[in-house]
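Chemist: model the following, please.
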Amino acid sequence: MENPIQFVQWLRSVAPYIHAFRGKTFVVAFPGELVTAGALPVLAQDVSLLHALGIKVVIVHGSRPQVEEQLALRNLKAHYHNGLRITDAAAMECVKEAAGELRLDIEAAFSQGLPNTPMAHAAIRIISGNFVTARPLGVIDGVDLEFTGVARKIAYETIHPILSAGALVLLSPLGFSPTGEAFNLTMEDVAVAAATALHADKLIFVSETPLMTDAEGRDVRELTAAQANALLKTGQLPADTAFYLQACVKASRGGVPRVHIVPFEMDGSALLEIFTHDGVGTMVSTENLETLREATIEDVGGILKLIEPLEADGTLVKRGRELIEREIDYFSVIEHDGVIFGCAALYPFPAEKMAEMACLTVNPEVQSQGDGERILKHMENRARAAGFSKLFVLTTRTAHWFLKRGFVHATVDDLPKDRQHMYNWQRKSLVLIKQL
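Modeler: Model (predicted):
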């Protein structure tokens, strides 16, 4: 291995996500264009990795280019209204043909198991069936869409036991009515209906669209459902991107906490989106994902994992779990999508109206994004609210960072009396004070 240290650091960095996602339900949806592009085997490997990590996965596939191909073979012309296919009886036969062929291709992709490949020893079972109940869309603007339908119900009571038994569930863009008719559905509609009915933790669209950008050309990485809806109203997005984003908003409003759009052109995009802080696509959430708040006892494990490397190299004074548990009320944390990326503690010295900020730590992955400064401002506000007039820190390696933010050099004699008695003369930490 060329760089074993980098590998170990990477593996440690994804551990919090692995712990957070084990036992959760993800819906992974992709268009027929992904299969046409030859990306199905790689996606199958990535989904099998999610499965191996204990994540329950439902797969939803699209079939538009495959249906177009079947129509062309029969010398039939495709008809659309407002972006939706008008599915007559002949087109419906093409839809069934395409869905059946794709289902077999997907099952074959998940049957890979050659030695020295990512799916060696995987033995994944994938189950499909009549899990989607649908109804016809009917007549819209005077146009009869015939066998084009919309999902009405997902058989979640049947799907949940299948997932719990360790199998994957595959949903095609087809639904069935109580009268025995089949209807052509959109992949996005089935995916949203499935994620909502199953109370999925994530819905991931592995799409043919590039990363979303705003009017100024800046990457759009995170949006709340309200922000996404406002962006849609501007009308600036390409039609395909807008269609995906509409589905994201609908899923978010249906109770799906996180909905992602990632480009399949990037190798491993789904994994990068799930297991890295910034991801590679656009995420729509029911609320702002990053919160800066006072810590609770449930945060102790995350704080320990964050500060342990700095304790090991001597940057921070070593603290045990019991000490952090006792002092948890002094801590504040920055949390992003359930993972703690920064923390600090505020120790009061009321007699001198001073407070010490200690253990200021930000995950190395995000140190250039201003989280350290946000935590500092938060702790200053906590100190002011508690009636303190001065904030001080003791540091051996980051004095310059604090000096740039208004702290000035001081001496041990300037510290509160009780803190002077606890000063560690072996570490010889610099004393910096800021007037609040």
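
Chemist: switch to C-alpha atoms for all contacts and neighbour counts from now on
Modeler: Will do.

Chemist: which elements pack onto the helix or strand hosting E308?
Modeler: Per DSSP states H and E: E308 is located in helix 300-312. Helix 300-312 makes packing contacts with helix 321-326, strand 339-349, strand 354-362 when contacts are defined by 3 or more Cα pairs under 8 Å, 6 or more residues apart in numbering; DSSP states H and E.

Chemist: now the angle from that helix to strand 339-349?
Modeler: 80 degrees (axes from the mean of the first three to the mean of the last three Cα atoms, to 10 degrees).

Chemist: still on that earlier bit, save the helices and strands packed on helix 300-312 as a markdown table, and put in distance to R384 and mean neighbour count too.
Modeler: Output for the helices and strands packed on helix 300-312, formatted as a markdown table (distance: least, Cα to Cα, whole Å; neighbours: other Cα atoms under 10 Å):
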| stretch | distance to R384 | mean neighbour count |
| --- | --- | --- |
| helix 321-326 | 23 | 13 |
| strand 339-349 | 11 | 22 |
| strand 354-362 | 10 | 23 |
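
Chemist: ok, back up a step: distance from the helix holding E308 to the middle of the chain?
Modeler: 23 Å (Cα atoms, centre = their mean, to the nearest Å).

Chemist: ok, stretch 222-232 next?
Modeler: 16 Å.

Chemist: ok, and the closest non-adjacent residue to the residue nearest the centre of the chain?
Modeler: Geometric centre of the chain, nearest residue: I274, 4.9 Å, by Cα atoms, centre = their mean. Spatial nearest neighbour of I274, chain neighbours left out: Y17 (7.8 Å); criterion: Cα to Cα, 6 or more residues apart in numbering.

Chemist: and for the one you found, the neighbour number?
Modeler: 17 (other Cα atoms under 10 Å).

Chemist: following the host helix or strand of it, which helix or strand comes up?
Modeler: Following DSSP H and E, one finds Y17 within helix 4-21. Using DSSP H and E, the next helix or strand after helix 4-21 towards the C-terminus is strand 25-30.

Chemist: so how far is that following strand from its chain's centroid?
Modeler: 12 Å.

Chemist: so the residue nearest to the centre of the chain versus G113, what's the distance?
Modeler: 24 Å (Cα to Cα, to the nearest Å).

Chemist: cool, P31 as well?
Modeler: Distance of P31 to G113, computed by Cα to Cα: 24 Å.

Chemist: this one next, for a side-by-side:
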Amino acid sequence: MRSNHVETSHSSQPYVHWFRHSAPYINAHRNKTMVLMFAGEAILDANFKNIIHDIALLHSLGIRLVLVYGARPQINTHLQQKGINSPFHGSHRITTRESLDCVIHAVGAIRLQIEALLSMGLANSPMHGARIDTVSGNFVTAKPYGIRDGIDFQLTGEIRNLDIEAMQQHLNHHNILLLGPIGYSTTGEIFNVLAEEVATKAAIALQADKLIFLGNQQGLMDEHGKLIRELSPQQLDQQIDKYRDSNPDIALYLHNAKHACLQGIHRVHLLSYHYDGALLEELFTRDGIGTMISDAHYEDIRMAQIDDVGGLMNLLRPLEQQGILVYRSRERLENEIEQFAVIERDGTILACAALYPIPTGSGETLQSAEIACVAVHPSYRKSNRGSQILHFLEQKAAQQGIAQLFVLTTRTAHWFIEHGFHTASVDDLPAARQAMYNFQRNSMVFKKLISSSPL
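Modeler: Sure, this is the predicted structure:
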């Protein structure tokens, strides 16, 4: 029975304080994509049901979830029961045709187990009233891992492709995607693949906001046994060497974390599957509970400076030689450097774009500008850096009172359409820009209206 006494001045309940302070994180994570990977050991842990409850909570808060599960101990159990030897070389199992049946049974059983747990709706349980649709399927195309170090890995595979369009459609319908360590070839073969690779490739392809590994320890520890809360990708090599022999699972997570960060995933988290509430504490508190790998402090979007001209030339010359961009001399780049924005990390220009205001002619009421020279370093073109720098310049244009942006391109029409630009014609260009149009180049014209906000 509830007490009739009402405390009006303050509340002593810790969850009230926590809930209020978690609101900014709830808002920030809504409609964001997160890829969560947990090994087969996590599924066997007593805390796994709590993890499932937390996953259901994340889903109810509007987070788009991709769950990737491993199955190593479960596969080993099936192999032992049948007396089959399936050794490892490095982090990969040598999957024979004889052992593949055990892989299929273990992976399938885990999928059914997870789907059953996500279907619980019992009264007086954290899942009460939850409506969760999970989807799994042949999203992963694989190819043979091949012969490495003279060893034939047979039906062990590596990822060739992911059906990202289908995955996005399911996420858009508020389904949870469930992926296991299985891939399929175009000829109908089944391959045993690394769950860590599935999670990492999925995060990169989906441009996920976070990639989360639930491992067997809280995170990374320093030499004094204290938790390392944050690292940059550049600091991971030493940690990989440290854990390679003592904890190869963590080393594998770190290897994939580094790859993910270099491909545009800005936050990778290492958490413990033993710790009840690790997901919630990591995502909805300021300090978190595990280790976060982030490039946020080592990569910056900013307006270009004269010292960036050399880096810009290195980035632009290959695209100019291919005819994708118009040639700009060093002298021109130096004169126009204030129009450029760059993404720079550790002295390397990873991406650039320029914003050129267009003079307003008589009878023209809207202030206009042209976005030009959008380029991304070849090693980072599958990341979202092009989108980041375009958004940066759109905000800069809005601050300058510019109401419409134009783009002229010969190769990247679909990319600009995906970013809100609409097909236009040369006649739609302001008079000052029409006069400079190169009919020999025959660029397509695109236009986008933006909300201006004066400085």
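
Chemist: just confirm the residue nearest to the centre of structure 1 is within a strand.
Modeler: No: counting by DSSP: H, G, I helix; E, B strand; the rest coil, I274 of structure 1 falls outside a strand, being helix.

Chemist: so what's A195 of structure 2 up against?
Modeler: M37, A39, V68, Y69, G70, G180, P181 (Cα atoms under 8 Å, 6 or more residues apart in numbering).

Chemist: and of those, the nearest to F392 of structure 2?
Modeler: M37 (31.7 Å; Cα to Cα).

Chemist: looking at structure 1, name the residue matched to the closest one.
Modeler: For M37 of structure 2, the aligned position in structure 1 is A29, judged by TM-score structural alignment.

Chemist: for that match, grab the count of nearby residues.
Modeler: 23.

Chemist: same question for P24 of structure 2.
Modeler: What P24 of structure 2 shows, counting by other Cα under 10 Å, is a neighbour count of 12.

Chemist: could you do E223 of structure 2 as well?
Modeler: E223 of structure 2: 7 neighbours (other Cα under 10 Å).

Chemist: what do you get for E101 of structure 1?
Modeler: Other residues close to E101 of structure 1 by other Cα under 10 Å number 12.

Chemist: can I assume it sits in a strand?
Modeler: No: under three-state DSSP, E101 of structure 1 falls outside any strand and is assigned helix.

Chemist: quickly note the distance from it to S111 of structure 1.
Modeler: 16 Å.

Chemist: kindly report the same for D105 of structure 1.
Modeler: From D105 of structure 1 to S111 of structure 1 the distance is 10 Å (Cα to Cα).

Chemist: just give me the match in structure 1 for F48 of structure 2.
Modeler: Under the alignment by TM-score structural alignment, F48 of structure 2 pairs with L40 in structure 1.

Chemist: should've said L178 of structure 2
Modeler: Looking across to structure 1 (by TM-score structural alignment), L178 of structure 2 lines up with L170.

Chemist: does its match really touch R125, like I thought?
Modeler: No: using Cα atoms under 8 Å, L170 of structure 1 is not in contact with R125; the gap is 10.3 Å.

Chemist: between the two, which one's more packed in?
Modeler: Set L170 of structure 1 next to R125 and count neighbours by other Cα under 10 Å: L170 wins out with 22 against 14.

Chemist: my read: the match of F48 of structure 2 touches I106, true?
Modeler: Yes: here L40 of structure 1 reaches I106: they are 7.4 Å apart, a contact under Cα under 8 Å.

Chemist: what does the one helix or strand H260 of structure 1 maps to correspond to over in structure 2?
Modeler: Assigned by DSSP H and E, H260 of structure 1 belongs to strand 258-263. Counting by TM-score structural alignment, strand 258-263 of structure 1 falls onto residues 267-272 of structure 2.

Chemist: that stretch vs structure 1, mean deviation?
Modeler: Stretch 267-272 of structure 2, aligned to structure 1 and superposed, deviates on average by 0.5 Å (mean Cα distance after the TM-score superposition for structure 1).

Chemist: contacts for that stretch, please.
Modeler: Contacts for stretch 267-272 of structure 2 (Cα under 8 Å, 6+ apart): 209-220, 257, 260-261, 278-279, 289-295.

Chemist: again with stretch 34-44 of structure 2
Modeler: 48, 63-74, 195-196, 199, 202-203, 208-216, 273-274.

Chemist: could you do stretch 131-150 of structure 1 as well?
Modeler: 81, 84-89, 92, 151-156, 158-159, 171, 174-178, 182-186, 189-190.

Chemist: filter those residues down to the buried ones, PyMOL style.
Modeler: Only the buried entries of the contacts of stretch 131-150 of structure 1 go into this PyMOL selection, using 16 or more other Cα atoms under 10 Å:
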select buried, resi 85+86+87+88+92+151+152+153+154+156+159+171+174+175+176+177+182+183+184+185+186+189+190
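
Chemist: in helices, which of the contacts of stretch 131-150 of structure 1 appear?
Modeler: Secondary structure assignment by DSSP state H places A89, M92, Y156, T158, I159, D189, V190 of the contacts of stretch 131-150 of structure 1 in helices.

Chemist: let me know the closest of the residues you listed to L73 of structure 1.
Modeler: Among those, and counting by Cα to Cα, the member closest to L73 of structure 1 is M92, at 14.1 Å.
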